[in-house]
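S.K.: no FASTA, just this:
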């Protein structure tokens, strides 16, 4: 035996082998095969630690790491192949919409009609598919993966995190449609095929509202947010959507024209989604000022002035950054929304609101799958109009919002597990949104069915004006109306803030702190496009723009879900392999300590006579996992022990 050990570094049996890792990497052929297969698909393996972008890196360090990762940054901290195409197209869009509003409006409505008639089924399927994907990831073994290093802690408290999710993900839309949407479904524009008493239609209307503002939009944000969060916090890549596709198409294509296309389309979708929100917001602000007697008429001139003024305020918030401006405004948003909701609940028809919310929640749960897949196949032209105005508009709007909401919530979610991320993103904002509609929408229904009944005028419901009519019913109604206007302004700022920041990061190659001048540029462009879309068709033009721009990006999101799954498989397989290596190290050391084996015998204890590694995860009944023959493995193991 001494002859066999003479060439080794040490013959001391108490010293564990130094080359254990060389012999244990392949102790589980199944895991090893999965790792090698996924690495071949990924073609990037794991980034070297010294070029992974970390949360505490300075701006200069981050820029240097971006360059070392292959990002084509130029002077001014921009990527020309993304920045210039995006700026040119957005500037042309704003100019054409403002100069030729009628022609622009017809083009948008034509695109909307084609999508509804041809691809409505596609939107229905992918939206439900995103819910299934998020639930699968959260409940699977991948849910334990942390978005960051093992010892990373969340950057923001749960309260601040929830407030930023809520303010960014919904914002103006909740205020604009909070009273009007369920009331519209219950009275003047029920869903085709609905029949029943006004009370039954009211419950169905509330349930349909829950569907539009519940799990579906947050599943969209969850898919994109998870992909970006995993990419930037776990893999150390730039804050950019293109890098989510690295496990699917490889780093070379991500850095090429395919990655550039993904980022440019994400910028277009973000701009359309934000501009839609800003257009809705200024309409409601103008209506609120009219209710308070501040202005006589809410015309286009007032809307343009409001957009310019609030865009200026939003630009100041963009320049201040997330830690100061966004976090502060989001916390105020959530507080004011809470004050408004609780006041309307306690000072309004409390018992009715509670009972109506519970019953509507039950209707939503009982009909969730049916409503999720309902596309109006037998509803005819009337049904197509309804779905294009409501359900399909919302699905397109959420997909258009997904780039900036997803990137924003990804950036503020470092240190949380995937399960915590998905639960926080999907469930908490969904419940808060339902409470909002249950209280304010329920108040509108109560007033219409059992009160003064003046919210429906000439067969129409004014979504921007019905909120202030309901608030005027409360004691100190003027005060609550002012709070409502302030809330819309703040939501306007948070939407513009986060949208501008995300577009800047995309054009800066994923730099988390893009230059101030480009932040201002994108904030101004958002205001200009919002003005153009309002002039091009008002509310209908805004809806058509969201639905049209969402189509190409929805295809990207489908492949994004596939890329995220592949990345998580690789992460999990590598973690399993590392765990097996640690266990085999301990086993090898234990064998050496107990039996005083030298290094050669320690190696032999882990290998069969033909030199192949032994899979120790076997039993007399089950054998190795789907691999090999139990009897053969047991004979090999006994023979190795006898030798």
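M.R.: The structure has been received and is ready for your questions. Source: prediction; values computed, not measured.
S.K.: please count neighbours and contacts with C-alpha atoms only from this point.
M.R.: Fine.
S.K.: residue 514 reaches residue 505, doesn't it?
M.R.: Yes: contact criterion CA atoms under 8 Å: residue 514 and residue 505 qualify, at 5.8 Å.
S.K.: after the host helix or strand of residue 558, which helix or strand is next?
M.R.: Residue 558 is part of helix 516-595, with elements assigned from DSSP states H and E. Counting by DSSP H and E, the element after helix 516-595 in chain order, helix or strand, is helix 599-604.
S.K.: tell me the helix or strand right after that next one.
M.R.: That would be, after helix 599-604 and using DSSP H and E, helix 630-642.
S.K.: that following helix: how far from the chain's middle?
M.R.: Distance, stretch centre to chain centre, for helix 630-642: 51 Å (CA atoms, centre = their mean, to the nearest Å).
S.K.: how about it: buried residues?
M.R.: Buried residues in helix 630-642, counting neighbours by 16 or more other CA atoms under 10 Å, are found at 630, 633, 634, 636, 637, 640.
S.K.: ditto for stretch 351-361
M.R.: Applying 16+ other CA under 10 Å to stretch 351-361 flags 353, 354, 356, 357, 359, 360, 361 as buried.
S.K.: mind giving me the packing neighbours of the host helix or strand of residue 87?
M.R.: Following DSSP H and E, the helix or strand that holds residue 87 is helix 80-99. For helix 80-99, the elements it packs on are helix 101-139, helix 257-291, helix 477-507, helix 516-595, judged by 3 or more CA pairs under 8 Å, 6 or more residues apart in numbering; DSSP states H and E.
S.K.: contact partners for the residue nearest to the spatial centre of the chain?
M.R.: Centrality entry for the chain: nearest residue to the mean C-alpha point is residue 221, 2.2 Å, by CA atoms, centre = their mean. By CA atoms under 8 Å, 6 or more residues apart in numbering, residue 221 lies in contact with 169, 398, 402, 405, 406, 425.
S.K.: in a markdown table: the buried residues of helix 630-642, plus distance to residue 130.
M.R.: Putting these into a markdown table (distance: CA to CA, whole Å) gives the following:
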| residue | distance to residue 130 |
| --- | --- |
| 630 | 41 |
| 633 | 43 |
| 634 | 46 |
| 636 | 48 |
| 637 | 47 |
| 640 | 51 |
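S.K.: nearest to residue 373, of these?
M.R.: In terms of CA to CA, no member of the buried residues of helix 630-642 lies closer to residue 373 than residue 630, at 48.2 Å.
S.K.: the strands in the stretch 351-500 of the chain, which residues?
M.R.: 456-457, 460-461 (DSSP state E, counting those that start in this stretch).
S.K.: please name the nearest non-neighbouring residue to residue 135.
M.R.: Of all residues not flanking residue 135 in the chain, residue 422 sits nearest, at 7.9 Å (CA to CA, 6 or more residues apart in numbering).
S.K.: please compare the first structure with the one that follows:
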């Protein structure tokens, strides 16, 4: 047995291989099982996901204003390892990435034509509601989940010198039990949530790259082409993974940020600029004003609206929870030396505003052309809506090609970061997992994405995320309890030192 891996690695690998084999040899069986599981969790535990996401947001806000804000994620003399700009670029690329491009136009336009509440579809009010709920799904709740988990991982790793593992965040509650079977179980749960959460993104990315290539060059849009895309990108992100976090991921994250900013402002200035700025301002205010009621909405008296909440809001909460160990571990790795207050404010506020502005620009432009110009943006498929929108703007081909490049680099960065994080999770928290471990998980990620696409596409991806997020959510809630216990102990110790 290799010395650089743990029982978590081997147990997770065996289960992952069995899952992949199930999908390859019995895809219809896997699809049926996923359908049953999805219905069960969405119908019976939607309330749990809603309350959990809201809890993390309240907890994050509490930390900002609490006396724990001055605690440093590291020793008192530690300084941040990366500049603020590079730090934002890295956490943003890992935290959202492909999803912004995949859903940038398609989600707001979907809510515009199928509103979550009783307003006339396709109306001006539906447009405002569409963006409010898109902000809800990509805003404060999502980043609060990331911020709290990343905070716990960074705190225990850099200040308490514990392994960078999910199980280590429960040390104040479980003690040495975190190093036994209980700890292994917790870490395996985190590994699988990461695999399914990232695999879904890789599947979405391959579909959108295929959609763009089909739009631009007439290449067929089918599973065979998407399989080739995943294979090519897998080779590229494995090459990047071999260079480490300070080279491959760092440079690609900065490149992502530059390309994303270029495309964002190109659409802003080539599209209806004043309309988009007005729309962003008014819908951001509406989002903040209605945040509590939107974040706790379930519609128990209306089955159609309840199904909407389950298919969108509950799915997103599960997706962010499933991504939390991955994004949290990665953000923690690059956040050494920050204070609790600085960390939470930055991770909660900056990405939320950027995401809201992104959706206002892309989604708002789609709504403008559909509402005012009569173009059928709403009639496009999810993966091609963005490229159809580019056809309505000047510089169509340039925008489309740059977007394809950006999707590919986001694809590579997310997968690259995931292999790094899975390496950390399965090598007892090593910040420099071996290439053997990273390559193994890279291949498993690619195969899992392929299996999910074979077993029902987006629906299968949603099911895998929702199911894997459920036990992880329970773990994450206990993580906040453990963190409060540790913070309180630090305050007590600091007060004792002052009295001496």
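M.R.: Yes, it's here. Everything numeric in this text was worked out from a predicted model, so none of it was measured.
S.K.: which residue lines up with the residue nearest to the centre of the first structure in the second structure?
M.R.: Using TM-score structural alignment, the partner of residue 221 of the first structure in the second structure is residue 146.
S.K.: one step back: wait, a strand at the residue nearest to the centre of the first structure?
M.R.: No: using DSSP: H, G, I helix; E, B strand; the rest coil, the secondary structure at residue 221 of the first structure is helix, not a strand.
S.K.: how near is it to residue 318 of the first structure?
M.R.: The gap separating residue 221 of the first structure from residue 318 of the first structure is 21 Å, by CA to CA, to the nearest Å.
S.K.: again with residue 81 of the first structure
M.R.: Distance, residue 81 of the first structure to residue 318 of the first structure, using CA to CA: 24 Å.
S.K.: repeat for residue 582 of the first structure
M.R.: Distance, residue 582 of the first structure to residue 318 of the first structure, by CA to CA: 47 Å.
S.K.: more neighbours, those two?
M.R.: With neighbours defined as other CA atoms under 10 Å, residue 582 of the first structure and residue 318 compare such that residue 318 has more, 25 against 16.
S.K.: pretty sure the more buried one sits against residue 498.
M.R.: Yes: at 7.5 Å, residue 318 of the first structure counts as touching residue 498 under the criterion of CA under 8 Å.
S.K.: what does residue 524 of the first structure align to in the second structure?
M.R.: So residue 524 of the first structure corresponds to residue 443, using TM-score structural alignment.
S.K.: can you tell me what residue 345 of the first structure aligns to in the second structure?
M.R.: Structural alignment (TM-score structural alignment) places residue 345 of the first structure against residue 268 in the second structure.
S.K.: quick one: the helices in the stretch 301-450 of the first structure?
M.R.: Taking DSSP state H, counting those that start in this stretch to define them, one finds helices in the stretch 301-450 of the first structure at 327-347, 350-366, 368-373, 380-389, 391-411, 418-436, 442-450.
S.K.: check those helices for me and report the most buried one.
M.R.: Counting by mean count of other CA atoms under 10 Å, helix 391-411 has the highest mean neighbour count of the helices of the stretch 301-450 of the first structure, with a mean of 27.
S.K.: what does that one correspond to over in the second structure?
M.R.: Going by TM-score structural alignment, helix 391-411 of the first structure sits over residues 313-333 in the second structure.
S.K.: any figure for the gap between residue 507 of the first structure and residue 245 of the first structure?
M.R.: Residue 507 of the first structure sits 17 Å away from residue 245 of the first structure, going by CA to CA.
S.K.: same question, residue 63 of the first structure
M.R.: 21 Å.
S.K.: quick revisit: for residue 95 of the first structure, find the nearest of the helices of the stretch 301-450 of the first structure.
M.R.: Comparison of the helices of the stretch 301-450 of the first structure against residue 95 of the first structure by CA to CA identifies helix 391-411 as nearest, at 21.0 Å.
S.K.: average gap between that closest one and the second structure?
M.R.: Overlaying the second structure shows helix 391-411 of the first structure at a mean distance of 0.5 Å from the equivalent residues (mean CA distance after the TM-score superposition for the first structure).
S.K.: list the helices and strands that helix packs on?
M.R.: Under the contact criterion of 3+ CA pairs under 8 Å, 6+ apart, helix 391-411 of the first structure touches helix 101-139, helix 158-169, helix 198-213, helix 215-229, helix 257-291, helix 477-507, helix 516-595.
S.K.: residue 144 of the first structure matches what in the second structure?
M.R.: Under the alignment (TM-score structural alignment), residue 144 of the first structure maps onto residue 70 of the second structure.
S.K.: you'd agree residue 306 of the second structure is up against residue 313?
M.R.: No: when contacts are counted by CA under 8 Å, residue 306 of the second structure is not listed as touching residue 313 (10.1 Å).
S.K.: which position in the second structure aligns with residue 493 of the first structure?
M.R.: In the second structure, residue 493 of the first structure lands on residue 412 (TM-score structural alignment).
S.K.: thinking again about what came up before, can you redo the helices of the stretch 301-450 of the first structure as a markdown table with distance to residue 253 of the first structure?
M.R.: Output for the helices of the stretch 301-450 of the first structure, formatted as a markdown table (distance: least, CA to CA, whole Å):
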| stretch | distance to residue 253 of the first structure |
| --- | --- |
| helix 327-347 | 36 |
| helix 350-366 | 43 |
| helix 368-373 | 36 |
| helix 380-389 | 36 |
| helix 391-411 | 20 |
| helix 418-436 | 27 |
| helix 442-450 | 51 |
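S.K.: thinking again about what came up before, need the helices and strands packed on helix 391-411 of the first structure in a markdown table with distance to residue 149 of the first structure, can you?
M.R.: Listed next are these as a markdown table, based on distance: least, CA to CA, whole Å:
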| stretch | distance to residue 149 of the first structure |
| --- | --- |
| helix 101-139 | 19 |
| helix 158-169 | 19 |
| helix 198-213 | 33 |
| helix 215-229 | 12 |
| helix 257-291 | 26 |
| helix 477-507 | 22 |
| helix 516-595 | 13 |
